[in-house]
Structure formats: C-alpha cells, structure tokens
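Trainee: no FASTA, just this:
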C-alpha cells in the first residue's frame, strides 16, 4: 500500500486529525495523561469535550502533528509529538484498525525516529493505557522498554 507520511500544517488538517482520532480511539487507549488533560473522565470513559480539548492541544506551539495518508490524501494514521529538552514524547499514535498488519505503524515509527535523529533527540518516551496490549507489543518490538508504572487513586469530588 502506497502511503505518505508528513508533518502537517495543523491549521489545515486539524479538524480531520481530531475526527480521525475520535473515530479510532478505544477505551484501552486511556492512560493517565488522557485523564489529566481532561480528554477522559476515568480509565474507562472519554470526555464529552474530547474534540475541543484535542483541538486546543494541537494549537499549542510545541505540538507536532504527523499524518499517514493514502493516495487519496485520506488520513489513515496520526502521531502527535512534543519535544521536551532533548527528549521526544510520542503523545499519541493511532493507525486505522482496519489497516493494521500492513506495517503502517512501523512506517510511522520509522518516520518519528528519523525526525528525532534530525532534532538530535536523546530518547523517545511514550505512555500507553494499561490494557492496550497490542500497542505494548508493537512498542517493545520497536525497541521501547518499560521504565515505569503509573497508579491512580480516585477521590470523591
């Protein structure tokens, strides 16, 4: 499958990227940053304001949007990246589930690695929802190591 991976002008493709994320997110994707950012209400429930929150995040200067597109310029995968000092944080990475097994995630990760090398990045970081087992396997196959575990204790409001 021929695809194109590129940095996006966030203003031109932001709405499409947000809609793609909404269409392809699952509850297993939720991790502590989704809760802390307000994208999710809990480990099992997304916020009804998800689109507005993600859209505002994409407007931030340090946010990089990478897309995978098919030959018709349809977004079939996205990554949202931030650079913090000499570290690159993969905030989000989602590929159309119906296209999994076609090495799109690998191509996207290779693009991210090349971008990181160009930026003289020291290490890549990412987090993943506790039940996102397929993603965990993918990350480990791509050289990532588990370095921490995050816990939550919800208090009454």
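Mentor: Structure received. Treat the numbers as computed from the prediction; the structure is a model and nothing was measured.
Trainee: rest of the way, CA atoms for contacts and neighbours
Mentor: Noted.
Trainee: can you pull out the helices in this protein?
Mentor: With helices called from DSSP state H, the chain shows them at 10-24, 32-37, 50-59, 104-118, 133-141.
Trainee: For the residue nearest the centre of the chain, list the residues it contacts.
Mentor: Nearest to the mean C-alpha position of the chain, by CA atoms, centre = their mean, lies residue 92 at 1.2 Å. Applying CA atoms under 8 Å, 6 or more residues apart in numbering, we find residue 92 in contact with 78-81.
Trainee: can you do 7 Å?
Mentor: Residues near residue 92 by CA atoms under 7 Å, 6 or more residues apart in numbering: 79-80.
Trainee: Equivalent analysis for residue 69, please.
Mentor: With CA under 7 Å, 6+ apart, residue 69 has these contacts: 3-5, 75-76.
Trainee: Adding neighbour count and distance to residue 117, write those residues out as TSV.
Mentor: Below are the contacts of residue 69 laid out as TSV (neighbours: other CA atoms under 10 Å; distance: CA to CA, whole Å):
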residue	neighbour count	distance to residue 117
3	17	22
4	16	20
5	19	16
75	23	25
76	23	24
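Trainee: Okay, one more to line up with it:
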C-alpha cells in the first residue's frame, strides 16, 4: 500500500472516480476548479493505492484552529471505492491522517457525516470517534 498527496491536475484526474462516489453531484471541471482554491486554503487530498496500484481510498483534510477545537485536523472527505470497502483501507488512511495530525501538533481530529451515512457512522465509532454535536447548514 502507498499513500500519496494528490497535487496536480493529472493526479486529481486519476482519483476523481473515487472522489465522485462521495461527492456524486460534482463534475470533473467543478472538482478541478474547487481543488485549486481549496489547496490555497491548506486543503490536502490524500490517496491510498493498494498492492495493484489502484486508488482505493481518499481523504481530504486541512489543519484548522478555532476556539473550541484549538489546532485540529478537519476531515472534509473520506471515501473508499465501493468495490474495495470493508477491506481495512479506510482504517489505514484515517490512521495515517491521525498520525500526521499529531506530528503537526493537532489536539484532535474533527469531521461531519450526513445522517443517512449510517455505515460511515459505525466505522467512525469503531475507530474511537464520538458523536459530540449536530452540524447545521443554511444556504446563502
């Protein structure tokens, strides 16, 4: 297994089919445009390749600081390719993100997950994550 940072447009093109399994409404063009802006805001997209060099899992993360979580890793995106779920890839990549966050001086890792994603909630709870709040959203 190999973990790499997605940096270039070509890298993003290679991982897009997996990303689209989580972000189903986004086009390649939108993803490309947003990715450039997100990188400017310290977003990192990490890719896990299996032994056959297939992209099997992605994590989109950023280090943030605020009054309630102090310095922390925020996980914006975490997805394992549907054909490769329940093989431990998500656990491997999330563990890598946790280690990376510790090395960067973060005190916690934070994420949100939509209500219908019950399997994802079970996964996070198995990995030691607690449900601590609701996330609210309002379109502007």
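Mentor: Here it is on my side, so go on. These figures come from a predicted structure and were not determined experimentally.
Trainee: what residue of structure 2 matches up with residue 91 of structure 1?
Mentor: Using TM-score structural alignment, the partner of residue 91 of structure 1 in structure 2 is residue 76.
Trainee: Distance of its match relative to residue 53 of structure 2?
Mentor: 24 Å (CA to CA, to the nearest Å).
Trainee: If you map the contacts of residue 69 of structure 1 onto structure 2, which are still there?
Mentor: Here is what carries over to structure 2 from the contacts of residue 69 of structure 1, by both residues aligned by TM-score structural alignment, their matches' CA atoms under 7 Å: 3-5, 75-76.
Trainee: now do the same end-to-end measure for stretch 91-108 of structure 1.
Mentor: 14 Å.
Trainee: What residues sit buried inside that stretch?
Mentor: For stretch 91-108 of structure 1, the neighbour count (16 or more other CA atoms under 10 Å) marks 91-96, 104-105, 108 as buried.
Trainee: ok now that stretch, how far from the chain's centre?
Mentor: Counting by CA atoms, centre = their mean, to the nearest Å, stretch 91-108 of structure 1 is centred 10 Å from the centre of its parent chain.
Trainee: What of stretch 35-52 of structure 2?
Mentor: 8 Å.
Trainee: so how many other residues sit close to residue 23 of structure 1?
Mentor: Neighbours of residue 23 of structure 1 under the rule other CA atoms under 10 Å: 10.
Trainee: before we move on, what about residue 86 of structure 1?
Mentor: For residue 86 of structure 1, the count of nearby residues is 13 (other CA under 10 Å).
Trainee: ok, now residue 57 of structure 2?
Mentor: Counted with other CA under 10 Å, residue 57 of structure 2 comes out at 27.
Trainee: In structure 1, what sits opposite it in the alignment?
Mentor: Aligned counterpart of residue 57 of structure 2 in structure 1: residue 77 (TM-score structural alignment).
Trainee: What's the local residue count around residue 40 of structure 2?
Mentor: Using other CA under 10 Å, the number of residues around residue 40 of structure 2 comes to 9.
Trainee: And it, how close does it get to residue 33 of structure 2?
Mentor: Counting by CA to CA, the separation of residue 40 of structure 2 from residue 33 of structure 2 is 12 Å.
Trainee: Relative to residue 86 of structure 1, which of the kept ones among the contacts of residue 69 of structure 1 is nearest.
Mentor: Of all those, residue 86 of structure 1 sits closest to residue 5, with 23.1 Å by CA to CA.
Trainee: Excluding covalently adjacent residues, which one is nearest to residue 53 of structure 1?
Mentor: Once flanking residues are discounted, residue 53 of structure 1 sits nearest to residue 39: 6.3 Å by CA to CA, 6 or more residues apart in numbering.
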